[in-house]
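Trainee: Compute the structure for the input listed below.
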Amino acid sequence: MEQEDATVTEAADTRSIGEKAGRGLGWSLLGNLVMKAGSFVMGLILARLLSATDFGVYAVALAATSFVMVVKDLGIMMATIHWRGSLEEMSPTATLLNMISATALYGVFWTIAPFYAAYAGSPEAAPVVRLLTAVILVEAVTAVRSATLLRRFQQAHNSMAILAGFAVNAAVAITLGAGGAGPYSFAWGQVAQAVVTGLIVLRVARMPFKVGFDRMIAARLLRFGIPSAAGIGLEAVLLNVGYIIVGDIMGAQPLGYYLLAFNVSSWVPGLIGTAIRTVSVAGFSRLAEQESDSLSQGVQRSVPLLYSAVLPLAIVMGLLAHPLVAFLYGQKWDQAAGVLRFLAVVMVVRMLTSFALDILNGRGATAMTVWINIGYGIALVPAVIAGTHLQGIRGAAAGQAAASLFVALPLAVLGLRAAGVRVAPIAPALLRPTLGGLASSAAVLGVLSVSGGAPPLVTLCLGSAAGLIVYVLIVVPVDRLRALPGVAVRLRATP
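Mentor: Alright, predicted model coming up:
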């Protein structure tokens, strides 16, 4: 009887975690959707105000910032989400460690910015690097409070703070871009966003701001945080390594085309992946606390859903890259379309491998994330270098796609198995969406073969509609499709 009661209680706890994570994911998706729509509009405006060289300079600074943003706190933010115990007791020590780490790291990047920019092929990017990386000083003050919101699944507050900051970012960046500030328009916009978002987070987290030090708490935080920060830092470096290699070999203008393609391929990870990451580590950490097979079961349910949602978007994006780029950014950016075809593959693998790393962090297997990224990097860097020399920016993207698909993904699967997560039951659930993806690809290619000289918008709409309809008809179960009219009737009847 006691065992049955414990099982019922654990099942209820699992449902509660799922409900909280679901609500948090909903708010994160909504916030990301609004922000990405705004980013999209802002990108269209800035693409017409700025040159490809300006984008290339910004890409160099962005690569540096992407790295410092994930290692600035020695993994303290991730350790806060994973913390077992009182957040109020842990917070002063975590805040102090954050501030020390971020200040030291910013000092390093201030010093090496000229050397880094020169190596990346854009010496003029050095002051932009120094300005943009300053956002970590703001993040150092707010990181523990942001992590607290995520741990409590209070993504609504977090999303509202980010959206308010983005509104300021857009206003500053567009104003400066119109005034001729070039790549500085991006940098000042993001600094302004960090300040506004940080002020709101400090207010809504409702945790007293205190700084202190406890040796035992610090040791616990660093044992978890340092491997986690190393793994996520390597992930950021590997994600952005194409910028550095393309810039070093080919210069700022080709790098601008590469950046545009990369930005388009990041729409889905930025919208869905970022939202998932705000709840996945906390959710999987809670599931890992339970003694049953809850973590493996959660992984087995969530991975096929993620794959099924991302695959058709990647197919449409990759196969319709030329009309997509031509319609959104103009024919002058067409060179980016050849890059986007390969980066669409990277997008799918990136979503799956990042999710695997989140599972490992939630499981507490932070060291495993480091080894996965090291193995991936050993394959990625030479693949991108060789591809760039052979086929320019398209070759760089092809090398990145090959390393992601044939090295990063298998390593992620092996890492999950080593951490005790049962992944074998996932494979059968991936068969149907894969077949749907093949049929969807055929439908899109069919539209392309007959569209001829049609305007980009016409080709884009017809190809997207054909691909997505075919995919849905194959992948979504018939009973769910039949239920849609009833759902629509109930929604219209709801007052």
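
Trainee: From now on I want contacts and neighbour counts done on CA atoms only, so please keep to that.
Mentor: Will do.

Trainee: Which strands or helices does the biggest helix by length in the chain pack on?
Mentor: Of all segments of type helix in the chain, defined using DSSP state H, the longest is helix 2-49. Applying 3 or more C-alpha pairs under 8 Å, 6 or more residues apart in numbering; DSSP states H and E, one finds that helix 2-49 makes contact with helix 155-178, helix 274-289, helix 321-329.

Trainee: The same query, at a cut-off of 7 Å, please.
Mentor: Contacts defined by 3 or more C-alpha pairs under 7 Å, 6 or more residues apart in numbering; DSSP states H and E place helix 2-49 against helix 155-178, helix 274-289.

Trainee: Let me have those helices in a markdown table, adding mean neighbour count and distance to Leu33 as columns.
Mentor: Formatted as a markdown table, the helices and strands packed on helix 2-49 follow (neighbours: other C-alpha atoms under 10 Å; distance: least, C-alpha to C-alpha, whole Å):
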| stretch | mean neighbour count | distance to Leu33 |
| --- | --- | --- |
| helix 155-178 | 20 | 10 |
| helix 274-289 | 23 | 9 |
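
Trainee: would you turn those into CSV with distance to Ala102?
Mentor: Converted to CSV, those look like this (distance: least, C-alpha to C-alpha, whole Å):
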stretch, distance to Ala102
helix 155-178, 20
helix 274-289, 21
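
Trainee: now the longest helix of the chain against helix 321-329, angle please.
Mentor: Here helix 2-49 runs at an angle of 70 degrees relative to helix 321-329 (axes from the mean of the first three to the mean of the last three C-alpha atoms, to 10 degrees).

Trainee: got the angle for helix 2-49 vs helix 155-178?
Mentor: 10 degrees.

Trainee: Skipping adjacent residues, who's closest to Phe327 in space?
Mentor: Nearest non-adjacent residue to Phe327, counting by C-alpha to C-alpha, 6 or more residues apart in numbering: Pro456, 5.6 Å away.

Trainee: Disregarding residues adjacent in the polypeptide, which is nearest to Val279?
Mentor: Ala21 (5.8 Å).

Trainee: still on that earlier bit, quick one: contacts of whichever helix or strand comes after the longest helix of the chain?
Mentor: In the C-terminal direction, the helix or strand that comes right after helix 2-49 (DSSP states H and E) is helix 52-71. Applying C-alpha atoms under 7 Å, 6 or more residues apart in numbering, the contact partners of helix 52-71 are 117, 120, 122, 125, 128-129, 132-133, 136, 182-183, 229-230, 232-233, 236-237, 240, 243-244, 252-253, 255-257, 259.

Trainee: can you check stretch 238-254 too?
Mentor: Stretch 238-254 is touched from outside by 52-53, 56-57, 59-60, 63, 119-122, 255, 377, 384-385, 388, 393, 396, with contacts defined as C-alpha under 7 Å, 6+ apart.

Trainee: Also this sequence, please, to line up against the first:
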Amino acid sequence: MTESLRGKIFSGLIWSAVRVWGNRLGGLLIFFILARLLSPTEFGVYAAVWAILLFLEVFTEQGMADAIVQAPAIAPGQLNAVFLVNFAASLAICGGVVLLAPEIAAWLAMPAIEFPLQVASASIVINALGFCQLALYRRQFQYKWLAMRSLLATLLSGGVGIGLALQGFGVWALIVQYITAAFCNLLLLWIRPLWRPSRSVSWRGFAQLLRFSSKLLFSRVLEAGNARVFELAIGAWLGAAMLGLYSVGSRVHQIVIQLLSSVVLDVGLSGFSRMAGDPLRFTQAYYKAITATTAIAMPIFIILAAVAPEFCVAVFGRQWHASGPILQWLAILGAVQSIQYINGAAITALGRSDKTLIITCAKTAATLAILVNYGHDDLLKLVEAFVYGQLLVSPLGFALGKAQIGFAWRSLFVKVWPYVIAAGAAYWSVWVARQYWVLESVWLRLTLLASLAGTVYSILSITLSFNTFVTTLRNLRHS
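Mentor: Below is the predicted model of the structure:
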């Protein structure tokens, strides 16, 4: 790896961490406050709107952002074409949502989402205007400005949301916060543009990007559908309150995924793409990324799963106690997903988006099978079945990764097994301690259990393989 590329990747990791952690930690704090001010039903209405818009936004972006990042070279004419297509698609989709919102609300048996969905659909157009600019910042490792942008947008929109919630605006506090965040992000992207639209349009260059993004688009549609359809099914079958309970557990899971995995994933795609022509360097970078994720992200998810019941009550309040078991299952899934995302980024960087499509198809099939075959009257059973289905598909992703990347199973196992064993022991220690530590203060119980799990993991992971631990620290320092 050249010093220039090494420096860009390391700087990108640092500023991507600032961007993701600043944004998500700020967002998480705001989310905690809003959860205490709003009811599960209000969160459920917003969760349904959010799920629909996130799914539709995939069709607006069309996988072009990653195509721009992955391409060996990108011309202004290609960017102009992508910008025009994204903008036109966003207008069409936004108009369709406004017209069809009554039918969507009736189909989901959630009439309360109709007007909020129509208003919030404006965010589709707002976000589309920034896709190209955001992709260029990622391509050029300009994560410092992205970090500042995300943090500012989070704080400004969060302040608006909390202010409206305190004034009793209910679900509209969340809707206005969502639109405000989209507008702030767009404004801050265009304050310092890396590219400006012009009349030069290269449809041939667009077609080159489309060959990569079309396979990625189909994969993203299925990936988004895999999560969003499950959420909407909960709302339609069990009502807005149950969806609200699920959305709290799910939101914590998603934020932690972004905090722990998106930093490496975001920069990883850019870095892996620059090394795609050198198999040896690529494989070594893959080992480092997988090992670091297994050592850091995976145990945090396992510890979160262990203390999830205490976490939800302490942070959100006792009205959200039913979200604890949901978060518990989703955090276990997150431990595996955090590693899968690195595998997926490596496959995508090699230009094999068709392989990620196969993985996503398998995940979607598992989700559909669960929705068809499991009862619709028990939220926790649905969540458990969803997690089992996703975990059963996991080996396929690594099998396809091995075929494309060429890593050795034994080498990978040697690097990660101490952390897997230590994380399992940490989870078990919390389960045992909970039987004896009957404390009235939920905050004290949460603190003691989390501290116990962290201590067990740290001691055991170092003890099992001191050399692997030292090597991982060295890799993190010199990545």
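
Trainee: re the thing from before, just the buried subset of the contacts of stretch 238-254 of structure 1, written out for ChimeraX, thanks.
Mentor: Remark: buried members of the contacts of stretch 238-254 of structure 1, expressed as a ChimeraX selection using 16 or more other C-alpha atoms under 10 Å:
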select :52,53,56,57,59,60,63,119,120,121,122,255,377,384,385,388,393,396
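
Trainee: and the residue mapped onto the residue nearest to Phe327 of structure 1 from structure 2, how many neighbours does it have?
Mentor: Per TM-score structural alignment, the equivalent position to Pro456 of structure 1 in structure 2 is Val442. By the measure other C-alpha atoms under 10 Å, the count of residues near Val442 of structure 2 is 17.

Trainee: Next one: the residue nearest to Ile272 of structure 1 when sequence neighbours are not counted from Tyr58 of structure 1, what distance?
Mentor: Using C-alpha to C-alpha, 6+ apart and skipping the chain neighbours, the partner closest in space to Ile272 of structure 1 is Leu29 (6.5 Å). Leu29 of structure 1 sits 27 Å away from Tyr58 of structure 1, taking C-alpha to C-alpha, to the nearest Å as the criterion.

Trainee: for Ala102 of structure 1, same thing?
Mentor: When Ala102 of structure 1 is compared with Tyr58 of structure 1 (using C-alpha to C-alpha), they lie 22 Å apart.

Trainee: picking that back up, comparing Leu29 and Tyr58 of structure 1, which shows the higher neighbour count?
Mentor: Taking neighbours as other C-alpha under 10 Å, Leu29 of structure 1 and Tyr58 compare with Tyr58 leading, 26 against 22.

Trainee: Counterpart of the more buried one over in structure 2?
Mentor: By TM-score structural alignment, Tyr58 of structure 1 lines up with Tyr46.

Trainee: and its match, how far is that from Pro116 of structure 2?
Mentor: Taking C-alpha to C-alpha, one finds Tyr46 of structure 2 at 8 Å from Pro116 of structure 2.

Trainee: Could you do Gly163 of structure 2 as well?
Mentor: Counting by C-alpha to C-alpha, the separation of Gly163 of structure 2 from Pro116 of structure 2 is 18 Å.

Trainee: What of Ile462 of structure 2?
Mentor: 51 Å.

Trainee: Once you drop chain neighbours, what's closest to Gly231 of structure 1?
Mentor: Val370 (4.1 Å).

Trainee: The one you found against Ala230, yeah?
Mentor: Yes. Between Val370 of structure 1 and Ala230 a contact is recorded at 6.1 Å, counting by C-alpha atoms under 7 Å.

Trainee: Secondary structure class of the alignment partner in structure 1 of Gly389 of structure 2, three-state.
Mentor: Aligning on TM-score structural alignment places Gly389 of structure 2 opposite Ala403 in structure 1. What DSSP: H, G, I helix; E, B strand; the rest coil gives for Ala403 of structure 1 is helix.

Trainee: wait, Ala403 of structure 1 sits on Ile378?
Mentor: No. Counting by C-alpha under 7 Å, Ala403 of structure 1 does not reach Ile378; the two are 9.3 Å apart.

Trainee: Stretch 330-346 of structure 2 aligns to what range in structure 1?
Mentor: Going by TM-score structural alignment: stretch 330-346 of structure 2 matches residues 343-359.

Trainee: quick one: which of Ala403 and Ile378 of structure 1 has more around it?
Mentor: Neighbours were counted for Ala403 of structure 1 and for Ile378 using other C-alpha under 10 Å; Ala403 has more, 21 against 12.

Trainee: contacting residues for the more buried one?
Mentor: The contact partners of Ala403 of structure 1, by C-alpha under 7 Å, 6+ apart, come to 376, 379-380, 383.

Trainee: can you redo those residues as TSV with neighbour count, secondary structure and distance to Arg84 of structure 1?
Mentor: Formatted as TSV, those follow (neighbours: other C-alpha atoms under 10 Å; DSSP: H, G, I helix; E, B strand; the rest coil; distance: C-alpha to C-alpha, whole Å):
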residue	neighbour count	secondary structure	distance to Arg84 of structure 1
Tyr376	23	helix	31
Ala379	19	helix	37
Leu380	25	helix	36
Ala383	20	helix	41
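
Trainee: in structure 2, which of those remain in contact?
Mentor: Compared against structure 2 with both residues aligned by TM-score structural alignment, their matches' C-alpha atoms under 7 Å, those retain 379-380.

Trainee: Can you give me the distance of the residue nearest to Gly338 of structure 1 when sequence neighbours are not counted to Thr278 of structure 1?
Mentor: The shortest distance from Gly338 of structure 1 to any non-neighbouring residue, by C-alpha to C-alpha, 6+ apart, is to Arg394 (5.9 Å). Distance from Arg394 of structure 1 to Thr278 of structure 1, counting by C-alpha to C-alpha: 32 Å.
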